[in-house]
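[1] mind looking at a prediction? Sequence and model below.
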Amino acid sequence: MKNILFLSLLSYLAASTNVAPAVVSEKADILKASATKVTLSIYNSEDYIANGDDDSLDIVAAFKQKVLEEDNVDIDVAYSTFDTNEIMLSNLQTGAQNYDLICTSDYMVEKMMANDLVVPFKKGDERKALYSHNYEAWEKDNYLQYSSPFFDKLYGDITVKMNGKDEPISDYMRGYMWGTLGIMYNPEFSVYQDRGLTPEDVKKDMSSYSSLWDDSYQGTFQIKDSMRDSYAIALLEAYSDEFDSLLERYEKGELTSEKYNKDINIIFNNISHIDEFNELMEELGRDGHESSSDIIDKVERALSSLKDNSYGLEVDSGKTDIQTGKRTGINLAWSGDAVYAIDSAEEYGTHLYYSVPRIGANIWLDAWVIPTTVQNQEYAQKFIDFISDPDIAAANMDYIGYTSTIAGDSMIDQTRAWYDVRMDIFYEYDEENDDFAYDDEDNLILKEEYTSLSEDEFNSLFRTGKGTIEGKEYASWDEYSEENDLGWTKVDLDYFFQGSLTDYEDGIDTIFYTDEYEKYEVDGHMITTGRSFYAQYPPSDIVDTLMVMEDYGDNNEYVLKMWESVKSGSVPTTIVVVLLVEGVLLLTVLAYFLTKNGIAKSLRKKRRQERKA
């Protein structure tokens, strides 16, 4: 087992320079005196990178130190933030400021490409030439080496027309954070009990988007005041029969995973692929031909009906309203927000869950692009190299809370420390710091009963569960879980980490055991729901059902008009006022628990207490 990395700025810099932290500042001053000065301009969403708060790694400062050490360059990072992708695009198009590197969403990357606002990342010989004065120090392309291959499968075939030529989106972006849009819910919400629904009923129902249109859940959920997110949910319902039909064929082995994922993405982006969509509908035995306006009208009807059945629209209050267990029982949530809400709700005694419905969900990706205004492409790309180092990416993810696109040893170790229940069996825990205990060299401290094992013996025991555990012999982890009535689930994250690990044995080294998953049978099919781990890394059996929502292209105007029409039917003013006022009050109460490390530490402590019990 490798060390679990939780880096602070000083410990990182000290390690990189092989000197004591107190000497780092003095050494930096000496280097700066003779260093070349350059500027790198970065544009990102607010609070979307570790900055030294809450004992996190200050990534910009650490990057500046590395550049100074490696290149003898004193780099000034002009780091600014924006509120929305649309504001970012407007600022870029008006030329208010030139940027070297911008973080934005996948659909916005397509829009920027279509408007010739970005340039490709340099690879291979071009990258070597770009780094020519000190290539050896930056030879490893961390992003290409450690970015999960999962994203090549999802985004590899997406192209954008640029100057009459189809350009792969993957040449113009570098992934940063990702997740899903799913259903977060409280199965013990009092209103559901009053309506005769058991927690198990709710868990089963949340495997289908159709439940949101059901009277049983009327007035108990909020939908996002976000055109793209709400459009996606309504489209999945409007074409649920078609999605179900394709899933059934896939499960019977009639479709390969590639063909299945391609087909569901055609339906999911049907207004942009009309000819392919109608050909697919004919293949599925559907009559008639649908135009883009037909599709948008169909989605509008579904969306209007959904809004009528909901409690109202929300921008960011949904993840807080659901936590107390009093206002709402369901929230359509981004997976990263779901992780925070699930963890924070524990303080109120509310046990939230997260599900990706059986027919699939929207997967989103935030990525870095280099705009045509770039003045310093060399250090724009070196910044990506730096933050794509698994050590740095793990520290960044620890602060942000969303899931990084980067895999590698440090990332799987950190994820294992958070979610793999076997860690509590083998390693000492520091109750005072609410974290695993480390020795002076930052190695995890084994419990005394396992210290006599050789490294090979320990790794074999951890991987298989075959041997002496807590003084008793077991043949496997499944037997250990069953005999101790733990209800563990075996989860394989090979789809994400394959090819990125130093020591890798197929079917073993990407296995996790968790107590956060629950399985139920619904209409003859096994469905899975879960909590934070499920939201952070969706289980492998649903990854083929995830869909990328492309930019609407020429249909943007029509979808926007549809969305404005749906909203104009409007939510009662009293609900809006109550949501705004009480949302602010709740946010104040949650101030501590919504800090990154506050959540992480309180959750780790609670998990340990529950497992001990």
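    Nice, thanks for sending it over. Model, not experiment: these values are computed from the prediction.

[2] going forward, measure contacts and count neighbours with C-alpha atoms only.
    OK.

[3] thought Thr468 was touching Tyr474?
    Yes - if you go by Cα atoms under 8 Å, Thr468 and Tyr474 touch, sitting 6.4 Å apart.

[4] just give the nearest non-adjacent residue to Trp368, would you?
    Among residues not flanking Trp368 along the chain, Cys103 sits closest, at 4.3 Å (Cα to Cα, 6 or more residues apart in numbering).

[5] Thr468 and Tyr474: who's more crowded?
    Of the pair Thr468 and Tyr474, Tyr474 is the one with more neighbours under other Cα atoms under 10 Å, namely 19 against 13.

[6] let's bring in a second model and compare:
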Amino acid sequence: MKKMLAFLFGLCLLCAPLPASASEGVTINVYNWGEYIANGTDGSMDVNAEFTRRTGINVNYTTFDSNESLYSKLAGGGADYDIIIPSDYMVSKLISEGRLAPLDFENIPNFQYIDKQFQNPSYDPENLYSVPYTWGVVGIFYNTDYVEEVTSWDALWDSRYAGKILTFDNPRDAFAIAQFRLGLDVNSTNPDDWEEAAQLLKGQKPLVQAYVMDQIFDKMESGEAWLAPYYSGDAAILVDNSDTIAFAVPEEGTNFFVDAICIPATSQHKAEAEAYINFLCEPEISGANMDYVGYSTPETAAKEYLDPEVADSPLHYPSGEVVAKAQVFVNLPQEVSSLVDKLWAEVKMGGPGESAVLIAIILGFLAVYIAIILYKRRKRKREME
């Protein structure tokens, strides 16, 4: 069904007249999450190719695997992107640091199709810098051959599954899981709350096989791992491709996220980038794109172009009850962000105690090395005398 819809839609696109473009031959650099755009496989539309066909604007498309790696590229100053798609809290961080260009919505008339509930969001309250791309929630994928039905985040601390548990390789998502389990605010500014969550994550570490992002696909599909938290939009990829993988949103609550399209302040092709945003907001394009990607569209008008099984699926469009118990990330104050980074390093290294032991060992080897060098120098000096 999905492939047939995509095929018919593709035929309509091929018959559409091509408008003249003053930007023909220009190349825009697009930086997006992995597995996050329809690319022509499995009967889907190739979104970037269709954009080029319509406008003459070429797309140089690369991917990242976390908001933090995206930020590192931008903050490092070596990146030259025209389009980026960060998550809500990262959008607000980039706005606060002056790293995003205000959008000219005269060039984005299809913004009219974005549902009101996604306009003027908390991370961009005046809607000056971003346009919603997708939304979703975080849940747990689990292998039903080995894992009992999952209803709680507790499953990721269950010693019966030691060595078969994956978790996020980024601090915000990983800490949120611990915070939901503890009943804490995921946007807390109280250092004690983050310390408490860090202690819970340190206790989980011996059970964790690996800290990963997109690697969960291979590890879960192969049976190498049995449990992994990830984003609901990927349920289509994992659940539909396996008879043994299920997805559940834990009862304690979860993260409700929005990924949004933005233009870096350093963009050299802003008008062309706005044309790309406008293209992605066309209901037909958004529908065909999300039909492949599996994430939820912020445009009700686009759902008309989705496979009905997707449009009606609670995996893609969770119930109001699930959404009501979810929390949205906001940008944290710098002092809290610094504390989170420090605690995350401790979690992955095994805590400050193990870190101190490692440092002591390194210093010990260094002291022995220096002593050997000094001994050889004194010996050489005596021989010369």
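    Received, thanks. What you see is a predicted model; the values in this text were computed from it and never measured.

[7] aligned counterpart of the residue nearest to Trp368 of the first structure in the second structure, please.
    Cys103 of the first structure maps onto Ile85 in the second structure, with residues paired by TM-score structural alignment.

[8] which position in the second structure aligns with Ile359 of the first structure?
    So Ile359 of the first structure corresponds to Glu252, using TM-score structural alignment.

[9] what are the boundaries of the helices in the stretch 1-150 of the first structure?
    Counting by DSSP state H, counting those that start in this stretch, the stretch 1-150 of the first structure has helices at residues 9-17, 21-34, 59-71, 85-94, 106-114, 124-130, 142-146, 150-155.

[10] need the contact partners of the fourth one.
    When contacts are defined by Cα atoms under 8 Å, 6 or more residues apart in numbering, helix 85-94 of the first structure is touched by residues Phe82, Gln97, Asn98, Thr104, Ser105, Met108, Met112.

[11] got a list of what the third one touches?
    Residues in contact with Asn98 of the first structure (Cα under 8 Å, 6+ apart) are Ser41, Leu92, Thr373, Val374, Gln375.

[12] buried subset of those, written for ChimeraX?
    In ChimeraX syntax, the buried subset of the contacts of Asn98 of the first structure is picked out as below (16 or more other Cα atoms under 10 Å):
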select :41,92,373,374,375
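
[13] tell me the one of the contacts of Asn98 of the first structure nearest Tyr419 of the first structure?
    Ser41 (36.5 Å; Cα to Cα).

[14] excluding its backbone neighbours, what's nearest that closest one?
    Ala78 (4.6 Å).

[15] now do the contacts for the one you found.
    Applying Cα under 8 Å, 6+ apart, the residues contacting Ala78 of the first structure are Thr39, Leu40, Ser41, Ile42.

[16] turn those residues into TSV, columns for distance to Phe221 of the first structure.
    Output for the contacts of Ala78 of the first structure, formatted as TSV (distance: Cα to Cα, whole Å):
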residue	distance to Phe221 of the first structure
Thr39	47
Leu40	44
Ser41	41
Ile42	37
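
[17] in strands only, show me those residues.
    Among the contacts of Ala78 of the first structure, DSSP state E puts Thr39, Leu40, Ser41, Ile42 in strands.

[18] what subset of these is buried?
    Burial by neighbour count, 16+ other Cα under 10 Å: within those this picks out Leu40, Ser41, Ile42.

[19] counterpart of the last one over in the second structure?
    What that stands for is Ile42 of the first structure. Using TM-score structural alignment, the equivalent of Ile42 of the first structure in the second structure is Asn29.

[20] now its match: how far from Gly76 of the second structure?
    Distance, Asn29 of the second structure to Gly76 of the second structure, by Cα to Cα, to the nearest Å: 17 Å.
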